[in-house]
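>>> coords below, sequence missing:
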């Protein structure tokens, strides 16, 4: 009887597991000792059965051999299944001895490297290592042996056509029955696409970093420029105020002397009186421009001053209508005014008159001949509402948002050479907001414009009359 502790048993089992034949004398015990016999151990069940019939008296040993043969068959079936998996996997699977001699090379390795199994079996693994790489193979093998387990690393390897491929290699030790490492198993995966994606991602990240650096640099430049502009802004305001003041003095003097000359216009020929009238109008225009610049400088400096008293809005509107009447008549415009008696408890009459003059003069200036301009003023709760509507050229939507910016002029105004500085509506907005009011507009290109003012107000006294005017 063979026992697991016997040396012969271990030799017998090892022979079966290797698929080899083992020949040795066996002491078989049935009911009694039958003497020494020769027993042949083989992995084929049929051969074992034949031996069993010859050595009937050694039935126990034969039964044991049959059980071992079945165990070997089951093990071989598992090995065949595993071999099928290894062969059909998409990864390259390579086995080699410790001296780097290749003992297994699956179809995945053939596809990846271009070498067939016949070309690589018995060859050195060094065959797929690039010529310049003298350390990666041994260094990673040593690392695996030190870990006494799996080790994964990424490296370049060489195909049959000489091209290089990025791969991920997982090394595992192969051991014999006694547990000693006798070889290496390698699972090799192509990571070229992953490396390409990583490279593209890194390029995108680098471009993003460059863009961020450029944006940061641009932002720092803008901040520096803004700081510089903030430093220059008071200087600009002081300069504008100073220049405007210096201009106002001689212009006032010029106007004064012009007035004296025009009082005695009978001493001048008609042509000279006409010339003096042109000079007078242009000097007044310059004086208004200087006044506007001074006012804008005051607004920027937060030094706007309003002389608040009770103001009759009806009278202010009537004065503004009378101011534009000559131009309206010249252009044959229909000028209509309908104003309720309204009193504003606290307002600067001069500044509000300036707003109304500006809005009405714009309506008349931008309305073509034979058009119409209408003015309405009425109470809406606790607010006075003034609406100036014209049938002029209208304002493009992209220009409307900037219409109250200083020095802004619409493209249409520039194209048609309509005079103006672009300060009127900016000043009007500052004055209206200084009265806790609002100014807005609605316009359609080619359909005209409506400007709306809203100011805190109350109904006028019973002595005030409604102002209605129609100029056809």
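All right, it came through fine. Since the model is a prediction, treat every value here as computed from it, not as a measurement.
>>> all contacts plus neighbour counts: C-alpha atoms, from now on.
Noted.
>>> What secondary structure category should be reported for the spatially closest residue to residue 446 that is not a sequence neighbour?
Spatial nearest neighbour of residue 446, excluding adjacent residues (C-alpha to C-alpha, 6 or more residues apart in numbering): residue 393 at 4.6 Å. Following DSSP: H, G, I helix; E, B strand; the rest coil, we place residue 393 in the coil state.
>>> Enumerate every residue touching residue 393.
Taking C-alpha atoms under 8 Å, 6 or more residues apart in numbering, we find residue 393 in contact with 366, 367, 368, 445, 446, 447, 448, 449.
>>> Quick check: the fifth one touching residue 396?
No. Between residue 446 and residue 396 there is no contact under C-alpha atoms under 8 Å: 9.1 Å.
>>> The two: who's more crowded?
Shown here are residue 446 and residue 396; by other C-alpha atoms under 10 Å, residue 396 has more neighbours (15 against 12).
>>> Against that first model, consider the following:
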């Protein structure tokens, strides 16, 4: 015997109970009131037709008419009465009328000898399915009453003990079947409820799956479009070499720019070479500190993604080896690609050829250093002879002294410019150094104010100071040079009647904070970030033809950074500018 698959938490139901369940669904509460009466009406019709076909006359025509009339009445009431508006148990009145129909039919077809006594089981079964335990007992009692009443109305019928016993036996059968059907119906209802819940959950999951599938399809479409766009961008980039690798460094993407830069074809590199194979081995060994013969890939990646060093970023330049063995200097930007779990999936390198740029910078620095050195010696000689002439024993006319004074001022100006060029070249070469000693920043600032006082008087600018003691360890010469540059700039950019103020105060953690502010012409906001670059001049200075070469602020920044400090700039066009030097308590040169 087969059984249905078990539902968790529910007992297995035998196969034969499933067939009874089908009957129960017809007789049960899920069917309409009319549908519930159809099985009994059909069975009654078969009984009447059988009686006619067999040619057996009824023992009571009145009883047969009563049975037929009651059956028709059951159908009419089932159709005509608005049962949905009445209590749920109301339709069971029609089932009770079926017991009366059976009693009338038995009375009309021979009483105790009638073959239709078992028809009482049908309404009894219906009550067992729909009425619960009360319905089981009502159905059994109705069966007993229906049989006994039919026997009692039959003429000449003897109510013997055996007849009563048979009647009660039929009632007992109805009771047993009713209990069995009730238990089966209860299980089936529980099973149907569980199945309905599962269907509801299945429908919910199906809707969620459809929504997820739609979202997934949209995400796949977006990702495919983004991938195609990325591939298009990578392929169209011919000025930059774009190289992508897996986690082990093996090259997976090698764009047209990389082919143009290195001379390799894509097929000769992708899946065949690693990123480290493109680098100059000696350079990698020198920067990573690895020994020859070691696997340099991981050490190379760590060095590539290390923070930039040096003002020009030259320490981040690397040397690639072309397919023909020649070298090219590149400036790579490296990005890690990660998986959703955070693990490294690979790396993307965007390398720019800076060979020509670095060579031009080297030649420029070499030229600046050479010119500065060649100019410094004759200027020093000129200044020496001017001093000799001015301090000599020979009498000089006022006009001659004026001319010598002009020569002295211009020679000293040129000497300062040459000194600035030499210092700038030292900064770029990485040879710039300071000699820290214990000093008070207020004393250094006071000396700068004293040196700038004649220039301030000549320009008609008020020079003020707010100097508080701020002891620190710094190079007094270089620090004084930085403050001199700021004060000199402030005087140049402040019109007559303006004010230049120098303030010094101790820092929060020691050290000093030096601020030089003016009420000058100011600097546009979009130019502030470029002010400390070499040879850069603000547009407000070039428009007003203010003299200068753009080295003072770059030297000031170099001096402050050499001390471990920072330079802050705040400016408003037409109102003035403030330069703030934040210096630590101790700078080790």
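Noted; the coordinates are in hand. What you see is a predicted model; the values in this text were computed from it and never measured.
>>> buried stuff in stretch 340-348 of the first structure?
340, 341, 342, 343, 344, 347, 348 (16 or more other C-alpha atoms under 10 Å).
>>> if we can go back for a sec, aligned partner of the residue nearest to residue 446 of the first structure in the second structure?
By TM-score structural alignment, residue 393 of the first structure lines up with residue 521 in the second structure.
>>> any idea how far residue 543 of the second structure is from its match?
If you measure residue 521 of the second structure against residue 543 of the second structure using C-alpha to C-alpha, to the nearest Å, the figure is 11 Å.
>>> before we move on, the earlier item: just the contacts of residue 393 of the first structure now: which is nearest residue 197 of the first structure?
Residue 197 of the first structure has its nearest neighbour among the contacts of residue 393 of the first structure in residue 445, at 53.4 Å by C-alpha to C-alpha.
>>> Excluding chain neighbours, give the residue nearest to the closest one in space.
residue 394 (4.2 Å).
>>> ditto for residue 496 of the second structure
residue 460 (4.9 Å).
>>> So that neighbour sits against residue 499, correct?
No. Under the criterion of C-alpha under 8 Å, residue 460 of the second structure makes no contact with residue 499, lying 9.2 Å away.
>>> quick one, which of those two is more surrounded?
Applying other C-alpha under 10 Å to residue 460 of the second structure and residue 499 shows that residue 499 carries more neighbours, namely 20 against 16.
>>> who's in contact with the aligned partner of that one in the first structure?
In the first structure, the residue paired with residue 499 of the second structure according to TM-score structural alignment is residue 372. Contacts for residue 372 of the first structure were tallied using C-alpha under 8 Å, 6+ apart; they are 333, 334, 335, 336, 390, 391.
>>> Could you tell me which of those residues belong to strands?
Counted as lying in strands by DSSP state E, out of the contacts of residue 372 of the first structure, are 334, 335, 336, 390.
>>> Map the second one onto the second structure.
To tie it back to what came earlier, the one meant is residue 335 of the first structure. Under TM-score structural alignment, residue 335 of the first structure pairs with residue 463 in the second structure.
>>> hang on, that match packs against residue 496?
No. Residue 463 of the second structure lies out of contact with residue 496 (C-alpha under 8 Å); the separation is 11.6 Å.
>>> between the two, who's got more neighbours?
More crowded of residue 463 of the second structure and residue 496, by other C-alpha under 10 Å: residue 463, with 21 against 15.
>>> from the chain's centre, how far out does stretch 261-268 of the first structure sit?
From the chain centre to the centre of stretch 261-268 of the first structure is a distance of 72 Å (C-alpha atoms, centre = their mean, to the nearest Å).
>>> Where does stretch 292-311 of the first structure end up in the second structure?
Stretch 292-311 of the first structure maps onto residues 420-439 of the second structure, going by TM-score structural alignment.
>>> now the aligned partner of residue 581 of the second structure in the first structure: how far from residue 430 of the first structure?
Taking TM-score structural alignment, the alignment pairs residue 581 of the second structure with residue 453 from the first structure. To residue 430 of the first structure, residue 453 of the first structure is 12 Å away according to C-alpha to C-alpha.
>>> what do you get for residue 206 of the first structure?
Counting by C-alpha to C-alpha, the gap from residue 206 of the first structure to residue 430 of the first structure is 49 Å.
>>> Of those two, which one has the most company?
Set residue 206 of the first structure next to residue 430 and count neighbours by other C-alpha under 10 Å: residue 430 wins out with 20 against 12.
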